[in-house]
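Chemist: next one to model:
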Amino acid sequence: MKPFIYSANPSRVIFGSGTLKQVVSEVQRLGIKRPLVLSTPEQSRHADRVEELLKGADGIDSTGQFNNATMHTPLEVTLEAMKIIEENRIDGLIAIGGGSTIGLGKAIALRTDLPQIVLPTTYAGSEMTPIIGQRENGIKTTQISPKVLPEVVIYDVDFTMTLPPGLSATSGVNAIAHAVEALYAQNGNPVISLMAEEGIRALAKGLPVIAENPNDVEARTNALYGAWLCGSCLGHVGMSVHHKLCHVLGGTFNLPHADTHTIVLPHALAYNAPHIPEAMSRIANALGHTDAIEGLNELLTKLKVKRALKEVGMPEDGVDKAADLATKNAYWNPRALEREPLREVIRRAWAGEPAAANI
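Modeler: Here you go, the predicted structure:
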């Protein structure tokens, strides 16, 4: 076994069904008196439920909402929320939703260091990471800061029961991508590898059932459990070419985050495959298959997800631009980053062609 360093992130995790009720005690425990509830416009009904629980609770002076969280955390939306925070002397954040809302909470925390309580409604996993991505002038950049790591994450399976099967599928594959890259991360370790394999296994078990029966509580519980594990992997080790490609594609062409991860994953995995035999074996095992790429393709087929970037809004003439951006700044990857092979990866993903390990 090679030497390793493992540092646990200090988040408090509450997992179960009906755990939303614990938001009041968690707000009180953190000493928050004037919380702001964050959501997207579509999730405002959930924000209403949270605000209703908080009204009249001991120690809470007032609460409010900001319901304009937006995909890729655009700077202008963050600045709009900051005005409300300053005007109302907000001293804590409650983010309820998926990556858009969680990203907004992180962007605010980066600027204010306000404590965060997160109630995820998807399987994206960003609630478990000190990573933030922000979009400004059409470019998405990421950074790591302990200031953006939420203090409390409340997983309530009940909140995922209404997540549409299609979004459940892409959100879940997005989570799987975190674990896949964790298995070959430069700073990986045995603890994270165990979590990654178990996370892939739980999601691969739950997602196909959800696709056929969205009301299956056991499948929803397995998926949310897997998402927590996969998100924890993302929060502990570095990511590689898959995540780099997805940030470039999403930020440059404003593509839907989860769909982009879902489409790119088999192609990025194929690019690295010859250089990561142990990771490929563990991924295959978690998927219940003898081959990782074939197992992943079979899972995506069962989930009936989109398989081409052109289907989610990427123009064909963006392939070269994406290849340039993906190789612009050096970052670690188990295989050397070569523009032409990466361009072919992006082109195949754009066209929806099968992933090829011989690029």
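Chemist: going by C-alpha atoms from here, please, whenever you check contacts or count neighbours.
Modeler: Will do.
Chemist: contacts for the lengthiest helix in the chain?
Modeler: Using DSSP state H to define each element, the chain has its longest helix at helix 190-212. For helix 190-212, the external contacting residues (Cα atoms under 8 Å, 6 or more residues apart in numbering) are 6, 165-166, 168-169, 172-173, 176, 178-180, 182-183, 216, 218-230, 233, 236, 282-283, 286-288, 299, 302-303.
Chemist: one more pass at 6 Å, please.
Modeler: Applying Cα atoms under 6 Å, 6 or more residues apart in numbering, the contact partners of helix 190-212 are 165, 176, 179, 183, 219, 222-223, 226, 229-230, 233, 286-287, 303.
Chemist: would you turn the residues you listed into CSV with secondary structure?
Modeler: CSV is the format used below for the contacts of helix 190-212 (DSSP: H, G, I helix; E, B strand; the rest coil):
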residue, secondary structure
Pro165, helix
Ile176, helix
Ala179, helix
Leu183, coil
Ala219, helix
Asn222, helix
Ala223, helix
Gly226, helix
Leu229, helix
Cys230, helix
Cys233, helix
Ala286, helix
Leu287, helix
Leu303, helix
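Chemist: second input sequence below; structure requested for side-by-side comparison:
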Amino acid sequence: MSLTFDHTTLGQRVLFGAGQVAEHLAAEVARLGAERVMVISSVSEARTAEEVTRRIAVTVHHRDVAPHVPIDKANAARTIAIDHDIDVIVCVGGGSTTGLAKAIAMTTGIPIIAVPTTYSGSEATNVWGLTEQARKTTGVDDKVLPVTVIYDATLTLSLPVDLSVASGMNGLAHCIDAMWGPRADPINRALAGEGIRALAAGLPAVNADPTGLPGREQVLYGAYLAGVAFASAGSGLHHKICHVLGGAYDLPHAQTHTIVLPHVLAFNAPAVPDLDHRIAAAFDAVSAVAGLCALQAGLHAPTALKDFGLTEQDIPEAVELILPVIPPSNPRPVTADDLRTLLHAALSGTRPASTVHPTSTAPGNGAHPHPRKAIR
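Modeler: Purely as a prediction, here's the structure:
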């Protein structure tokens, strides 16, 4: 059977190297011919941003950053960029910082140089998100794709292990959603599979040795692949759920993704045994759910949304908000009852059953219940 698909590869420069961020940034600002630089970072990342930008002239530092990019903060930052005649934005931080830079670029077209300090992967996508009146809206616009991403694993050393785990799990969510997103194709599935392998190898290494660079470099590499795959495949069921929960109930982004992911995987994987096998192989596990749950358990990842503020009373409204935005391309239909069951499990922290889909292990069907070890 011949392959037929339509794939777009986004154009972006990536510079990767521990201890080289200031040098790389100065070279990129010069390459772009930029003279008026706006640096965006959170207050907690201010010292890191100053160190990163020590070799360039900065016109304005902006530190009013908040999760889910509230529209009022986006508008204020846009005004500052215009008033200072900014010609390049440098964002130093995680997904919230990158998201604010994207909000500026979306209306001004000012190019972005992203310097990630977490594993969110937002820097590798052309996806933007804004929150207004407790409702998060997302979209796609090539203007928001950073022209350059500068990765330096030393910048992630200050990220505590628990936040590293949650941030890396957010990367895994990008990979898994890319397997069956609205525009999923063989290329982004290949990137997603390698992203899962790198993240599954890197996160335990970070957990075991938080000050070591090899594990953190693997996680950064995996997070980049995750972002590229997700940008290509589009937002699937998992991200639709998490965007609603984050915007409506002010839940922390990475932890919400971490908690919801195994439940979405357990819901979808049985409907697509071939992708179940592919994800399982990347985890080197007997099934996709088994691999993910084993990884999360070993990392002591968060499991319950109730620990972050969601309540039983929120679930009926959440179901109403999520149901209309579920992509029709999801591997199996999603009903209101399905969502209620999924959200109740995620709320309480009930682990999904980590079993292989029955058709994948039936004798004589040609399937392999134990996938071959992923190439290291």
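Chemist: TM-score of the superposed pair?
Modeler: Overlay of the two chains. TM-score (TM-score structural alignment, normalised by the length of structure 1): 0.95; 352 aligned residues with a Cα RMSD of 1.4 Å.
Chemist: against structure 2, where does the longest helix of structure 1 fall?
Modeler: Against structure 2, the aligned range for helix 190-212 of structure 1 is residues 186-208 (TM-score structural alignment).
Chemist: still on that earlier bit, what's the closest of the contacts of helix 190-212 of structure 1 to Thr101 of structure 1?
Modeler: Within these, the smallest distance to Thr101 of structure 1 is 18.8 Å, found for Cys230 (Cα to Cα).
Chemist: any idea what that closest one aligns with in structure 2?
Modeler: Matched to structure 2 by TM-score structural alignment, Cys230 of structure 1 sits across from Ala226.
Chemist: give the contact list for its match.
Modeler: By Cα under 6 Å, 6+ apart, Ala226 of structure 2 lies in contact with Gly171, His174, Cys175, Ala192, Gly195.
Chemist: one more time with 7 Å, if that's ok
Modeler: By Cα atoms under 7 Å, 6 or more residues apart in numbering, Ala226 of structure 2 lies in contact with Gly121, Gly171, Leu172, His174, Cys175, Ala192, Gly195.
Chemist: kindly report the same for Leu224 of structure 1.
Modeler: Tyr123, Val157.
Chemist: next, it: secondary structure please.
Modeler: helix.
Chemist: measure it to Leu119 of structure 1 for me?
Modeler: Separation of Leu224 of structure 1 from Leu119 of structure 1 (Cα to Cα, to the nearest Å): 12 Å.
Chemist: how far does stretch 173-183 of structure 2 sit from its chain's centre?
Modeler: Offset of stretch 173-183 of structure 2 from its chain centre (Cα atoms, centre = their mean, to the nearest Å): 11 Å.
Chemist: who's in contact with that stretch?
Modeler: Residues external to stretch 173-183 of structure 2 that are found in contact with it (Cα under 7 Å, 6+ apart): 184, 188-189, 192-193, 195-196, 226-227, 229-230, 232-236, 238, 257, 261, 327, 329-331.
Chemist: also stretch 70-85 of structure 1?
Modeler: By Cα under 7 Å, 6+ apart, stretch 70-85 of structure 1 touches 40, 66, 69, 100, 103-104, 107-108, 133-136, 251.
Chemist: try stretch 15-26 of structure 1
Modeler: Residues from elsewhere that reach stretch 15-26 of structure 1 (Cα under 7 Å, 6+ apart): Leu53, Leu54, Ile154, Tyr155, Asp156, Val157, Asp158.
Chemist: so how do I select the buried members of the residues you listed in ChimeraX?
Modeler: Buried subset of the contacts of stretch 15-26 of structure 1, written as a ChimeraX selection, criterion 16 or more other Cα atoms under 10 Å:
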select :54,154,155,156,157,158
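Chemist: closest one of the contacts of stretch 15-26 of structure 1 to Pro274 of structure 1?
Modeler: The closest of the contacts of stretch 15-26 of structure 1 to Pro274 of structure 1 turns out to be Tyr155 (Cα to Cα; 37.0 Å).
Chemist: which residues touch the closest one?
Modeler: Contacts for Tyr155 of structure 1 (Cα under 7 Å, 6+ apart) come out as Ile14, Phe15, Gly16, Thr19, Leu119, Pro120.
Chemist: so the residue nearest to the first one when sequence neighbours are not counted, which state does it fall into?
Modeler: Nearest residue to Ile14 of structure 1 in three dimensions, chain neighbours excluded: Ile154, at 4.8 Å (Cα to Cα, 6 or more residues apart in numbering). Look at Ile154 of structure 1: counting by three-state DSSP, its state is strand.
Chemist: for Ala308 of structure 1, the count of nearby residues, please.
Modeler: Around Ala308 of structure 1 sit 23 other residues, with neighbours defined as other Cα atoms under 10 Å.
Chemist: isn't it right up against Trp350?
Modeler: Yes - the pair Ala308 of structure 1 and Trp350 passes the contact test of Cα atoms under 7 Å, sitting 5.0 Å apart.
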